[in-house]
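K.L.:
I'd like to go over a predicted model; first the sequence, then the structure.
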Amino acid sequence: MQKLPILAALTALALGQPALAQDAPPTRTAVVDHRDLDLSTDKGARALDRRIWRAVVEVCGTAPDYDLEGKNQVRECRRDTRRLAAADAELAIAEAKQGQPIRVTTRAK
């Protein structure tokens, strides 16, 4: 089996910005390794989903409770980043291959 790279860019932050905008936030990436998982099983797929969620939380960060706008941005980041990573994970599960590590990426604020 071979690993599949999963690159999940936060589209919500990039909307409306030119591709080469100088003030674009930096990209943050977490690597999700799944070489030890059998993605052809439900157990392996669930384990991959948990790992992706931890990576999403890592790249999107947190906001203090008093920062409602920040909390909403984190929630949006997590939703969008997970959606993109899950689409690539589904491909990896469908192909049940291992190769490159999965990368969960978003743009930092």
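P.N.:
On my side now, so go ahead.
K.L.:
all contacts plus neighbour counts: C-alpha atoms, from now on.
P.N.:
OK.
K.L.:
please enumerate the strands of the chain.
P.N.:
Here the chain has its strands, by DSSP state E, at 27-32, 102-107.
K.L.:
below is an additional structure, to be compared with the one above:
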Amino acid sequence: MKTLLILAMLAATVPGQPALAQDVATPAPAANVVIVTHSDLDLRNQRDARTLDRRIWRAVVDVCGATSDFDLKGKNAIRECRRDTRAIAAAQADLAIADATRERAIQVSSVQK
């Protein structure tokens, strides 16, 4: 039976055509990264610091993605990704707020692969 499945799979592929059709010149997709800018904010005041925090949260949600409400394992993975990614981004934001005289963009990227 295993031999039949292997033969059927081999017959399904067309000779001379790669099994995974992929253009060699197509670059690999980049990692999930969102750049959060804050050059328009005065991070010395609390209101703008909260605005930065909201921007970071939206970027974290974009980077980590979403899953179905019925996928509990996926929901837990998303929750973990958001927690870890937000912690890293918050550390960068704290540095930017502490050094409010310099303009630095904050890079938010998923810690999961």
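P.N.:
Yep, that arrived. Because the structure is a prediction, the values reported are computed rather than measured.
K.L.:
follow-up on the earlier one: now mean neighbour count and distance to Arg50 of structure 1 too, for the strands of structure 1, in JSON lines please.
P.N.:
Converted to JSON lines, the strands of structure 1 look like this (neighbours: other Cα atoms under 10 Å; distance: least, Cα to Cα, whole Å):
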{"stretch": "strand 27-32", "mean neighbour count": "19", "distance to Arg50 of structure 1": "10"}
{"stretch": "strand 102-107", "mean neighbour count": "26", "distance to Arg50 of structure 1": "13"}
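K.L.:
can I get those strands in a markdown table with distance to Val59 of structure 1?
P.N.:
Below are the strands of structure 1 laid out as a markdown table (distance: least, Cα to Cα, whole Å):
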| stretch | distance to Val59 of structure 1 |
| --- | --- |
| strand 27-32 | 6 |
| strand 102-107 | 6 |
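K.L.:
tell me which residues in the helix ranked longest in structure 1 are buried?
P.N.:
For structure 1, the helix with the greatest residue count under DSSP state H is helix 68-95. For helix 68-95 of structure 1, the neighbour count (16 or more other Cα atoms under 10 Å) marks 71, 73-78, 80-86, 88-89, 92-93 as buried.
K.L.:
okay, it sits on what stretch of structure 2?
P.N.:
The alignment of helix 68-95 of structure 1 onto structure 2 (TM-score structural alignment) spans residues 72-99.
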